[in-house]
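Peer 1: Quick one, structure for this:
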Amino acid sequence: MNGSEIFKINTQSEFDAQALKVFRHQYRTNTVYQEFCSYLGKSDANVDEVSAIPFLPISFFKSKEIISGDKHPETIFTSSGTTGSNTSKHFVNRLSLYEESFRHAFELFYGKVEDFCVLALLPSYLEREGSSLIYMVDDMIKQSQHPDSGFYLNDLNGLRNKLIQLDTNGQKILLIGVSFALLDMVETNTLKLKNTVIMETGGMKGRRKELIREELHSILKEGFGVPVVHSEYGMTELLSQGYSKGNGVFETPPWMKILIRDTEDPLAYQDHKKTGGINVIDLANIDSCAFIATQDLGKTYENGTFEVLGRFDHSDVRGCNLMVL
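Peer 2: Sure thing, here's the model as predicted:
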C-alpha cells in the first residue's frame, strides 16, 4: 500500500473503507498481528466492519517487531523509559508517511507552519535519541523558515526574552514544551502573551509530581498570560497526533479515530461519555500496526472529540492477560 490515499479521507464511509483495507493488508503481511488476530478468532475472512477489527496492545511494541510487509526501516523511534526498563520500538519504513501525516494535521488545525515562529522546550526528549516528537518538531522548525525558530534546552531566560520580543512585535508563535519544563519557566517568569500558542505535550518524565490537567493548565495560563493552553496527543507507536485547543478536548485528523474499550472486557466498546481504555486507529501506521489498544483512559463525545483522563495503574489491566502471545 502506498498510503497516500488515507490523507484524502473526507467522510466516515471513506474512513471505514480505508480502515478495512489497511486491516486486510496488515493481517496478511504482519506475522505478529496475524497471530494475535487468529488467537482471538479474527481474520480477513470474518472481519467486515471496523468495530470487529482487533486492537493490538501497545505493550507489544516493547517485546515484538511490529512490521507490516518487509523490514527495511528508515528509522526506529523509541520511547523514553527508566534505566533498565523495556522501551517501545516503532520501525518506520517510510518517514515520508510520518512527515505527510504531521504536516497535514498541523495545517488542518492551525494553518501553515510558515506563519509561525516555532520555539521548542523539550529537554527530556532532546537528551536522548530516537524521539518521534523531536523529529516532528525539528521538521516544523525547519518548515517555518523563521530565523528565530529553534530548540531551547536550559536557557529559560533566553527563551523568555525571545518570547517577549517576538510576541510584542505581533509575530505568531508556537511554543511547544513538555509539562515540567513549561512549569519551570513560569515559576521564574510571569508573561502576558497575546500572539502565542502554548502547547504542552504532557508528562512530567519523573521530574515533578504529576498534576491533573486542570491544575497544570491553570498554572500555565496564569504564568504565560494566555486564555487557554493547547495540547498534543501523540506517542512513539503512532504516526499521527490529536490536538486540543483548550480544556483538554482533543480532535483528530480524518485518518485517525479514537474508540473507547470497556475496562472489564477489552473486546467490547463503551458508549460516548463513558470512561474506558483508549483504542487508536492511526491509518498512517500502514507499515506497522494501525490498530492499537493504549494504556490511556479516556472518553469520546458524539462529535468525534475525546478526552484523556489518565492511565491504567498497571500494564496488566484486567482482560489484557488474554492478549499475550
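Peer 1: hey, let's count contacts and neighbours off CA atoms from now on
Peer 2: Noted.
Peer 1: Buried residues of stretch 46-53, list them for me.
Peer 2: 47, 53 (16 or more other Cα atoms under 10 Å).
Peer 1: quick one: the helices in this structure?
Peer 2: Secondary structure of the chain (DSSP state H): helices at 12-29, 31-39, 60-63, 95-110, 123-126, 132-144, 156-168, 179-188, 213-224.
Peer 1: Would you mind saying which of those helices lies nearest residue 6?
Peer 2: Residue 6 lies closest to helix 12-29 among the helices of the chain, at 6.8 Å (Cα to Cα).
Peer 1: rewinding a little: now mean neighbour count and distance to residue 195 too, for the helices of the chain, in JSON lines please.
Peer 2: Below are those laid out as JSON lines (neighbours: other Cα atoms under 10 Å; distance: least, Cα to Cα, whole Å):
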{"stretch": "helix 12-29", "mean neighbour count": "18", "distance to residue 195": "35"}
{"stretch": "helix 31-39", "mean neighbour count": "18", "distance to residue 195": "46"}
{"stretch": "helix 60-63", "mean neighbour count": "18", "distance to residue 195": "39"}
{"stretch": "helix 95-110", "mean neighbour count": "17", "distance to residue 195": "13"}
{"stretch": "helix 123-126", "mean neighbour count": "17", "distance to residue 195": "24"}
{"stretch": "helix 132-144", "mean neighbour count": "18", "distance to residue 195": "16"}
{"stretch": "helix 156-168", "mean neighbour count": "15", "distance to residue 195": "5"}
{"stretch": "helix 179-188", "mean neighbour count": "19", "distance to residue 195": "17"}
{"stretch": "helix 213-224", "mean neighbour count": "17", "distance to residue 195": "11"}
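Peer 1: To compare against the first, here's the next sequence to fold:
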Amino acid sequence: MKEQVFNIQSEEEFIKVALQVFKHQFTNNKVYRSFCDLLYVHPSDVTSIEQIPFLPIEFFKTKKILSSTDKVQETFSSSGTTGSITSKHLVTDLSWYEESYLNGFKHFYGNIEEYVVLALLPNYLERKGSSLVYMANDLIKKSKQAESGFYLDNLDELTKKLIDLDRKGQKILLIGVSFALLDLIEKHTFNLKNTIIMETGGMKGRRKELVRHELHAILSKGFGVKKIHSEYGMTELLSQGYSKGNGIFNCPPWMRFLTRDTEDSLTILPKEKSGGINVIDLANYNSCSFIATQDLGKIHTDNSFEIIGRFDNSDIRGCNLMVL
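Peer 2: Modelled structure (predicted):
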C-alpha cells in the first residue's frame, strides 16, 4: 500500500486509494470503527471521500488511535501547557513518516542535498516526542552538508553562518518557530538572497500572537526576503502542507484538505467556503487518515488552502460523539 500512496498521480487515483485506506482502517482501528458505527457509516455505502467520517482530532488525546497490531516504534506528542492533556500519535512504522516528509520536500523544493538546513526550534528541542524535531534532524542528515544543524540560543553563531553561506551563494533552508525567528531579527537585520525562511507557526507563550500577514511582513523585512514560507503540520499527521508565500498552502499528492460546516460537522462544504478543516493524510495508514482538526480555513478550486484561525472550544458543534 505504501507504494500506491506515494505514487498517486491523479485525483482518480487519490480517491481510489483513499477508499481502500478507509476500508482498512474501518476494519482494523477499533476507535475509528466505533466512531463510524455511531454514525451508521459502513464502507459498502461509501463511494466518495466526502462520505468518509472524519475522526475529531481530540481523540488523539484520550485514545490509542491504531490500525495496526505491530509494535509502536515511536510516540509523537504535542506540546501543551503545564497540566494539559497532550495528543499522542502512536507510530508503528516510521518509514511511512520518513517517506512522507522526504517525498513531500522533494515535491515542493527539490533535492535536499542542495540545501544547508538550519533548524531554529528551541522549544521543540527542549522536550521529547516532537515529530518536527524528528523530521528536521533527518533533513539535516539527508542534506549531507557539514554546515547543517540545530540552534538553540546561539543566535550570534547562527547569524554569522547565515550571512557567510548566503553570501557564497549556498542554498539555505532556515526552518524556525515564529518567536525564535523574531528573536533572531531583533539581534540582526539581514539581506538574504539564497535563503528560504520557513516558519512553523506558534509563539508558544513566548510572545504575543500575531496574525500571519503581520508576522510575515515583520520577518520579510528583518531577513530581507520577498516571501516567508510556512509549514503546516501537526503531531497527529505524518504529512505536511507547504506555503511559498502569502499564506497559501499546497499539499503533496497523498494529502487532501476539505472544509466542514461549523454548525454541522458531518456536512462537507463546497470549495471557496470557509469552515472547519478536515484532513485526509494517507501516510497515516497505521493510525487514522481522516481527521477533523480544530483549524478554520478555506479550500480553493485548485486544492490549495488557507488557514484563517482556530475553533474556540465553545465553537465546536454538531459532534456529541466525544463520549466514545
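Peer 1: re earlier: out of the helices of the first structure, which is closest to residue 89 of the first structure?
Peer 2: Minimum separation from residue 89 of the first structure across these (Cα to Cα) falls at helix 60-63, 5.7 Å.
Peer 1: which bit of the second structure covers the closest one?
Peer 2: Mapped onto the second structure using TM-score structural alignment, helix 60-63 of the first structure covers residues 59-62.
Peer 1: what's near enough to touch residue 113 of the first structure?
Peer 2: By Cα atoms under 8 Å, 6 or more residues apart in numbering, the residues touching residue 113 of the first structure are 106, 107, 140, 143, 144.
Peer 1: give me that answer again for 6 Å
Peer 2: residue 144 (Cα atoms under 6 Å, 6 or more residues apart in numbering).
Peer 1: quick one: it from residue 194 of the first structure, how far?
Peer 2: 18 Å (Cα to Cα, to the nearest Å).
Peer 1: Repeat that for residue 209 of the first structure.
Peer 2: Applying Cα to Cα, the value for residue 209 of the first structure to residue 194 of the first structure is 29 Å.
Peer 1: which of the two has more neighbours?
Peer 2: Taking other Cα atoms under 10 Å, residue 209 of the first structure and residue 194 do not tie; residue 194 has more neighbours (17 against 10).
Peer 1: May I have the distance across stretch 297-314 of the first structure, first residue to last?
Peer 2: 12 Å.
Peer 1: from the chain's centre, how far out does stretch 99-118 of the second structure sit?
Peer 2: Averaged C-alpha coordinates place stretch 99-118 of the second structure at 15 Å from its chain's average position (Cα atoms, centre = their mean, to the nearest Å).
Peer 1: Also stretch 38-45 of the first structure?
Peer 2: Centroid separation between stretch 38-45 of the first structure and its chain, computed with Cα atoms, centre = their mean, is 28 Å.
Peer 1: and that stretch, which residues are buried?
Peer 2: Neighbour counts over stretch 38-45 of the first structure (16+ other Cα under 10 Å) mark 42, 43, 44 as buried.
Peer 1: swap in stretch 72-92 of the second structure?
Peer 2: Under the neighbour-count criterion of 16+ other Cα under 10 Å, stretch 72-92 of the second structure has 75, 76, 77, 78, 79, 86, 87, 88, 89, 90, 91, 92 buried.
Peer 1: And the contacts of that stretch?
Peer 2: Applying Cα under 6 Å, 6+ apart, the contact partners of stretch 72-92 of the second structure are 60, 61, 70, 71, 129, 130, 131, 235, 236.
Peer 1: Tell me, how many residues neighbour residue 267 of the first structure?
Peer 2: Residue 267 of the first structure, neighbours per other Cα under 10 Å, totals 16.
Peer 1: residue contacts, the closest residue to it other than its chain neighbours?
Peer 2: Leaving aside its chain neighbours, residue 267 of the first structure sits nearest to residue 261 (6.9 Å; criterion: Cα to Cα, 6 or more residues apart in numbering). Contacts of residue 261 of the first structure were listed using Cα under 6 Å, 6+ apart, and they are 268, 269, 270, 276, 277.
Peer 1: again, only this time at 8 Å
Peer 2: Shown in contact with residue 261 of the first structure (Cα under 8 Å, 6+ apart): 267, 268, 269, 270, 276, 277, 278, 279.
Peer 1: what about the residue mapped onto residue 241 of the second structure from the first structure, how many neighbours?
Peer 2: Aligned counterpart of residue 241 of the second structure in the first structure: residue 242 (TM-score structural alignment). Residues contacting residue 242 of the first structure under the criterion other Cα under 10 Å number 22.
Peer 1: is it true that residue 242 of the first structure touches residue 255?
Peer 2: No: taking Cα atoms under 8 Å as the definition, residue 242 of the first structure is not a contact partner of residue 255, at 10.8 Å.
Peer 1: rewinding a little: where's the residue nearest to residue 267 of the first structure relative to residue 293 of the first structure, distance?
Peer 2: Residue 261 of the first structure is 8 Å from residue 293 of the first structure, by Cα to Cα.
Peer 1: Verify the stated contact: residue 146 of the first structure with residue 117.
Peer 2: Yes: Residue 146 of the first structure is within contact range of residue 117, at 5.6 Å (criterion: Cα under 8 Å).
Peer 1: Who has more neighbours out of those two?
Peer 2: A side-by-side neighbour count of residue 146 of the first structure and residue 117, using other Cα under 10 Å, places residue 117 first with 26 against 15.
Peer 1: Show the contacting residues for the counterpart of the more buried one in the second structure.
Peer 2: Counting by TM-score structural alignment, residue 117 of the first structure lines up with residue 116 in the second structure. Counting by Cα under 8 Å, 6+ apart, residue 116 of the second structure touches 140, 143, 145, 147, 148, 170, 171, 172, 173.
Peer 1: Residue 116 of the second structure and residue 255 of the second structure, how far apart?
Peer 2: In terms of Cα to Cα, residue 116 of the second structure sits 27 Å off from residue 255 of the second structure.
Peer 1: again, but for residue 300 of the second structure
Peer 2: 15 Å.
Peer 1: the more surrounded of the two?
Peer 2: Neighbours were counted for residue 300 of the second structure and for residue 255 using other Cα under 10 Å; residue 255 has more, 24 against 18.
Peer 1: how many neighbours does residue 207 of the first structure have?
Peer 2: Other residues close to residue 207 of the first structure by other Cα under 10 Å number 11.
Peer 1: how about residue 185 of the first structure, what does it touch?
Peer 2: Residues in contact with residue 185 of the first structure (Cα under 8 Å, 6+ apart) are residue 156.
Peer 1: Return the distance of the most centrally placed residue in the second structure relative to residue 249 of the second structure.
Peer 2: Closest to where the C-alpha atoms of the second structure average out (Cα atoms, centre = their mean) is residue 233, at 1.1 Å. To residue 249 of the second structure, residue 233 of the second structure is 11 Å away according to Cα to Cα.
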